[in-house]
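> below is the structure, and that's it, no one-letter string:
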């Protein structure tokens, strides 16, 4: 049996101690990034909503959209900020977020909540209702901007606005490879095959949904939970819908991604986006799906 010299043992122990401290510090730093990030993102969402109610919905979108935000009209991409700058929007949208989730790196996240449409001023009685989801990204200057915004329309929500915002964080972080495009392509293809297999697979939904999956579809109050989401998609999903992913955005921590694109059927066009979350190494699950057509 070989024995290490006392000096080598001490050196080895010091190395392990430094390594353990470094890993602990990295974990604390990541948690700090996420908590500060979600605080900033929620603050931006609340400011966005207040801006719309007080200064007009058009002004709010022009001020809070990122310069490179893209949405889709009749199957074609367009710059969302330019669209809102030229849009003659009547009435006022008000909204109240009740859920927010962020990446481990604290630079990418989304919010979900209720929205109402008022014909003239925010004080008017609302005439339309729905659920929204806004996808946010932290910019290089530290500001949070809207990258994509989409929602569903339905009757007035049966449950009252809870008055609080539930926050969710990632439990897994996977640093990106040197080529971020490879990681984004992986999520993009996962989204593509999920859409494709939904038409023919025996069990196309449940294996790909997070236990906290949330669905937003027109005419339907928000569906929440893997069982509820699986039941809804199995019984009510329109198998004629064709999904075409157009863009993938991935957090620098490699744990949260958004795939957005076009949905079409029988000459009708709309938009969709899915938030994918890496819950364990290589295992990506859908935490949010929004379809508007």
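Received the coordinates, thanks. Just so we're clear, the structure is a prediction, and the values are computed from it rather than from any experiment.
> going by C-alpha atoms from here, please, whenever you check contacts or count neighbours.
Fine.
> any idea which residue sits dead centre in this protein?
The chain has residue 110 as the residue nearest its centroid, 4.0 Å off, counting by Cα atoms, centre = their mean.
> following the host helix or strand of it, which helix or strand comes up?
Under the criterion DSSP states H and E, the helix or strand holding residue 110 is strand 108-118. Beyond strand 108-118 in the direction of the C-terminus, DSSP H and E gives the next helix or strand as strand 128-138.
> look up how far residue 114 lies from residue 162.
Between residue 162 and residue 114 the distance, using Cα to Cα, to the nearest Å, works out to 10 Å.
> common neighbours of these two, please.
Taking Cα atoms under 8 Å, 6 or more residues apart in numbering as the contact rule, the neighbours common to residue 162 and residue 114 are residue 98.
> what about those two, which has more around it?
The residue with more neighbours, out of residue 162 and residue 114 and counting by other Cα atoms under 10 Å, is residue 114; that gives 23 against 10.
> before we go on, here's another structure to hold up against the first:
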């Protein structure tokens, strides 16, 4: 009887673990996976958590992109990292979504910052595929949570390699157009590519939220900026996309800095693609 009880308890534990990251296509399920990821990091250690929640080909920017599992295999299994999402959204096709928010590293000195993570639904569960963060001083201003569920469910009946490649090309062309506009019309051209509630996560700054504030930030800090896109991906639902690559920033102070970046795009009713979140982290020199 005792053995039967132990076996039943073990089976229940295994079942719970198997369902821990399951996706049902909602942002709520993604936030649940994020919460379990964060709890695992504080309970079992950062290395263990990333190994458990990352896809096999996941990239982390530390600061340059590297395979997540390879990177954490050589890192100590610290338990001093905590984070809380304040922004999340899932595609209509439920194949991927993103989360972002604040994090704290509680070491000899506390380190504060913002992160952005991209997740994909793989074999019915959420797995991390991209993750990067940027630092700033201890935050003084709270950020209002924004968790956006898909407005409906849509997945094209036919979406083969040619259709996927064509979708990526649309995003790459959008980013090329953005770069061209910035070069010809100046930094203010960002305004034509931003949602009204867009966010920018930039080193040394708390989240910059809202189109007007972002344009004012770029105008006051940046003289020129150019992008070299490494990769783009578009959700099957055709509503969300992301890019990553390198950005060269010339400041108004006559200094230049090179960043890794990840941009999140959302398709608008007029079929244009607008930026809804941007994050920059300095490259390794």
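Looks like it came in fine. As the structure is a prediction and not an experimental result, all values here were calculated from the model.
> quick one on the thing from earlier: any idea what the residue nearest to the centre of structure 1 aligns with in structure 2?
With TM-score structural alignment as the criterion, the equivalent of residue 110 of structure 1 in structure 2 is residue 98.
> same check, this time on residue 217 of structure 1
With TM-score structural alignment as the criterion, residue 217 of structure 1 matches residue 202.
> quick check: closest non-adjacent residue to that match.
When the adjacent residues along the chain are set aside, residue 202 of structure 2 lies closest to residue 280, with 5.4 Å between them (Cα to Cα, 6 or more residues apart in numbering).
> what's the local residue count around residue 23 of structure 1?
Other residues near residue 23 of structure 1 come to 11 when the count uses other Cα under 10 Å.
> the one 4 residues further on too?
Counted with other Cα under 10 Å, residues neighbouring residue 27 of structure 1 total 14.
> tell me how far the helix or strand hosting it lies from the chain's centre.
Under DSSP H and E, the secondary-structure element containing residue 27 of structure 1 is helix 6-55. Put simply, helix 6-55 of structure 1 sits 20 Å off its chain's centre (Cα atoms, centre = their mean, to the nearest Å).
> do the same with stretch 239-251 of structure 1
When distances are taken as Cα atoms, centre = their mean, stretch 239-251 of structure 1 is centred 13 Å away from the chain's centroid.
> which residues sit against that stretch?
With Cα under 8 Å, 6+ apart as the contact definition, stretch 239-251 of structure 1 has outside contacts at 103, 105, 107-108, 183-185, 187-188, 191-192, 195, 198-199, 256-265, 272.
> please pick the buried ones from those residues.
With burial judged by 16 or more other Cα atoms under 10 Å, the buried subset of those is 103, 105, 107-108, 183-184, 187-188, 191, 195, 198, 256-264, 272.
> what's near enough to touch the alignment partner in structure 1 of residue 59 of structure 2?
Alignment note (TM-score structural alignment): residue 59 of structure 2 maps to residue 70 of structure 1. When the contact criterion is Cα under 8 Å, 6+ apart, the partners of residue 70 of structure 1 are 77, 78, 79, 80, 81, 147, 148.
> put together TSV for those residues, with secondary structure on each row.
Conversion of the contacts of residue 70 of structure 1 to TSV gives the following (DSSP: H, G, I helix; E, B strand; the rest coil):
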residue	secondary structure
77	strand
78	strand
79	strand
80	helix
81	helix
147	strand
148	strand
